[in-house]
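Peer 1: Sequence and predicted structure below; questions after.
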Amino acid sequence: MVDEDRRSALWRAVADAAGTPGQGTWGRSVCRNCVDILDGIDAATVTLRATASAQDMLGASAEWAGLLEDQQYTLGEGPGIQAFTQGTPVLVDDLPAADSRWPIFAEAAQAAGAAAMFAFPLQLGAIALGTLDLYRRTPGALPAGTVAEAATLADLIALALLARADRAEATGQDWLRRTGSYHDVHIATGILAARHSISLADAFVRLRAHAFGRGASVLDSARDVIARRIDVTEPGE
């Protein structure tokens, strides 16, 4: 349990973050505040998730953590995706030892210097928004108190995002950033689906396989499709 004084401090880490909820500046600020306020955490990311093919990273406290978030999206595996799918925290105190669960992601995490990862769903009731993913460079479990605080932070982040969404809907604003986001993936998926007369799901599978095959992110490959620098006619091509 988190007492009221500590909960207030956690809320300030979210409410006092620079920028507007749902925007990149706010996301990065929240992630840095999470690292500052949680013991034993080296990096954090906040990512909106809708489906396996719809993800938008709002912010990361460190570049290497952001790259690992991209890896989860490109590979379609990892603690963050599992936490979002099952709606419960996924706590991995030794990532290299988790290679049987997420073999390619575990290898990517080890190469980036991440030894442990703790993913918490951004969820209020039946509304699931994404995940708060926490990383550390040394293996080991988080103390129970830190786990409780991280789960509370995830709830508060979700609350801030939903409150902003409600205000934006009332005023007709677009509360989510679009420029430079994973919105490009949706556009590229639609282009491939129309071009090759396949479903959106199959188009995304081809895009993801192509990105993995060339060692690129899904986002970069999507932008290449939009710019007509590449075409993806078969998975992995």
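Peer 2: Received the coordinates, thanks. Numbering: from 1, shown residues only.
Peer 1: use CA for all of it now, contacts and neighbours both
Peer 2: Noted.
Peer 1: Isn't Ala116 up against Thr138?
Peer 2: Yes: Ala116 lies in contact with Thr138 (CA atoms under 8 Å); the separation is 6.5 Å.
Peer 1: More neighbours: which of these two?
Peer 2: Legend: neighbour count by other CA atoms under 10 Å for Ala116 and Thr138, higher for Ala116 (27 against 17).
Peer 1: Distance of that one relative to Ala141?
Peer 2: Noted for Ala116: a distance of 8 Å to Ala141, by CA to CA, to the nearest Å.
Peer 1: Identify the contacts common to those two.
Peer 2: 92-93 (CA atoms under 8 Å, 6 or more residues apart in numbering).
Peer 1: what about the residue nearest the centre of the chain, helix or strand, and which?
Peer 2: For the chain, Thr47 is the residue whose C-alpha lies nearest the centre (CA atoms, centre = their mean; 3.0 Å). Here Thr47, judged by DSSP states H and E, is contained in strand 43-51.
Peer 1: After that strand, which helix or strand is next?
Peer 2: Criterion used, DSSP H and E; the element after strand 43-51 is strand 54-60.
Peer 1: try this one side by side with the last:
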Amino acid sequence: MTDHREREIIQAFVDLSNELVDDYDVVEILTRLTTSCTQLLGVDSAGLLLANGRGALHLAASSSDRAHHLEVLQLQRDEGPCLDCFRAGEVVIVPDLAAETERWPQFCRAARDVDFRSVHALPMRLRDTVLGTLGLFGEQAGRLDDEDLALAQALAHVVSVAVVNEKAAADLATINAQLQHALTSRIIVEQAKGVIAQTGDLEMSVAFSVLRRYARDHGRRLSEVASEVVGRQLHGATLLAHARAAAILP
């Protein structure tokens, strides 16, 4: 492991730890997990599915529109490595999706269409409760080495604790409530992204960057800013102007 990569790994855990000290924003934590995976593991995209209180999976975060599309497709078609991972509670490693077309025909076709060739799906769990799955998508065929898999699972463990709140981990009702809160917050964020995308004629991934930058620069929770955008208390044009001032939009 190079000194540079070791510093990046340390920084990722430091950032996650700092987020957990105060009243953290669960949507920001989940998003940070997916982006950290792409930066540290050599994968091209990451997505995260969380289960609600009834055990139904929902998209909670993604690092790209391609990962977003594939995670949603798995839910719609009820097939794919992330669903198998959640149901078995075990890691699912797919070094070459071309060899799995009979197992997941619709998923493999969709993955190929967006240039993904490999998938690693890791369970997010707390004790015996599987909370969801972390999907890692690669443009090249091949398997992550054991060190990278262990790192990905460690990141997922930290975020699992963040989602349910360690102090209340023994209370299944509380776990379900926390999961539902995370999913509800994500829905509001998706709605806000749509408002900003429509206002600024932007792609959804760019709209998310605008929303996230505004929340961070103002020291506010992402879900709260999103709620105000959806409720029209905060206008999309205001966020777009801030993004231009911050030079993330032309």
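Peer 2: Good, I have the coordinates. Worth saying up front: this structure is predicted, and the values here are computed from it rather than measured.
Peer 1: thinking again about what came up before, can you give me every residue that contacts the residue mapped onto the residue nearest to the centre of structure 1 from structure 2?
Peer 2: Using TM-score structural alignment as the criterion, the counterpart of Thr47 of structure 1 in structure 2 is Leu49. In this structure, Leu49 of structure 2 makes contact with 57-61, 71, 132-134, judged by CA under 8 Å, 6+ apart.
Peer 1: Now do the strand holding Thr47 of structure 1 and strand 54-60, the angle between them.
Peer 2: 160 degrees (axes from the mean of the first three to the mean of the last three CA atoms, to 10 degrees).
Peer 1: quick one, helices of structure 1?
Peer 2: Ranges of helices within structure 1 are 4-15, 24-37, 63-75, 79-86, 103-112, 144-171, 183-196, 200-213, 218-226, based on DSSP state H.
Peer 1: Quick check: buried residues in the longest one?
Peer 2: This points to helix 144-171 of structure 1. 146-147, 149-162, 164-165 (16 or more other CA atoms under 10 Å).
Peer 1: Could you check how far stretch 203-212 of structure 1 is from the centre of its chain?
Peer 2: From the chain centre to the centre of stretch 203-212 of structure 1 is a distance of 18 Å (CA atoms, centre = their mean, to the nearest Å).
Peer 1: try stretch 9-22 of structure 1
Peer 2: Distance, centroid of stretch 9-22 of structure 1 to centroid of chain: 18 Å (CA atoms, centre = their mean).
Peer 1: go on, stretch 11-30 of structure 1?
Peer 2: On CA atoms, centre = their mean, the centre of stretch 11-30 of structure 1 falls 15 Å from the chain's centre.
Peer 1: can you give me the end-to-end distance of it?
Peer 2: 10 Å.
Peer 1: Quick check: the gap between the residue lying closest to Leu20 of structure 2 once chain neighbours are set aside and Asp23 of structure 2.
Peer 2: Once flanking residues are discounted, Leu20 of structure 2 sits nearest to Ala162: 6.9 Å by CA to CA, 6 or more residues apart in numbering. Per CA to CA, Ala162 of structure 2 is found 11 Å from Asp23 of structure 2.
Peer 1: got the contacts of Leu49 of structure 2 as TSV, with neighbour count columns?
Peer 2: Below are those laid out as TSV (neighbours: other CA atoms under 10 Å):
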residue	neighbour count
Leu57	23
His58	19
Leu59	20
Ala60	27
Ala61	27
Glu71	28
Gly132	30
Thr133	30
Leu134	30
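Peer 1: List just the nearest of those to Asp217 of structure 2.
Peer 2: Ala61 (20.7 Å; CA to CA).
Peer 1: wait, what's in contact with that closest one?
Peer 2: Contacts of Ala61 of structure 2 (CA under 8 Å, 6+ apart): 27, 30-31, 34, 47-49, 68, 186.
Peer 1: Check the alignment and tell me where it lands in structure 1.
Peer 2: Using TM-score structural alignment, Ala61 of structure 2 pairs with Gly59 in structure 1.
Peer 1: Relative to Thr131 of structure 1, how far out is that match?
Peer 2: Counting by CA to CA - Gly59 of structure 1 and Thr131 of structure 1 are separated by 11 Å.
Peer 1: what's the overlap in contacts for those two?
Peer 2: What both Gly59 of structure 1 and Thr131 touch, as defined by CA under 8 Å, 6+ apart, is the set 46-47.
Peer 1: Which position in structure 1 pairs with Thr34 of structure 2?
Peer 2: In structure 1, Thr34 of structure 2 lands on Cys31 (TM-score structural alignment).
Peer 1: For that match, grab the count of nearby residues.
Peer 2: For Cys31 of structure 1, using other CA under 10 Å, the count is 25.
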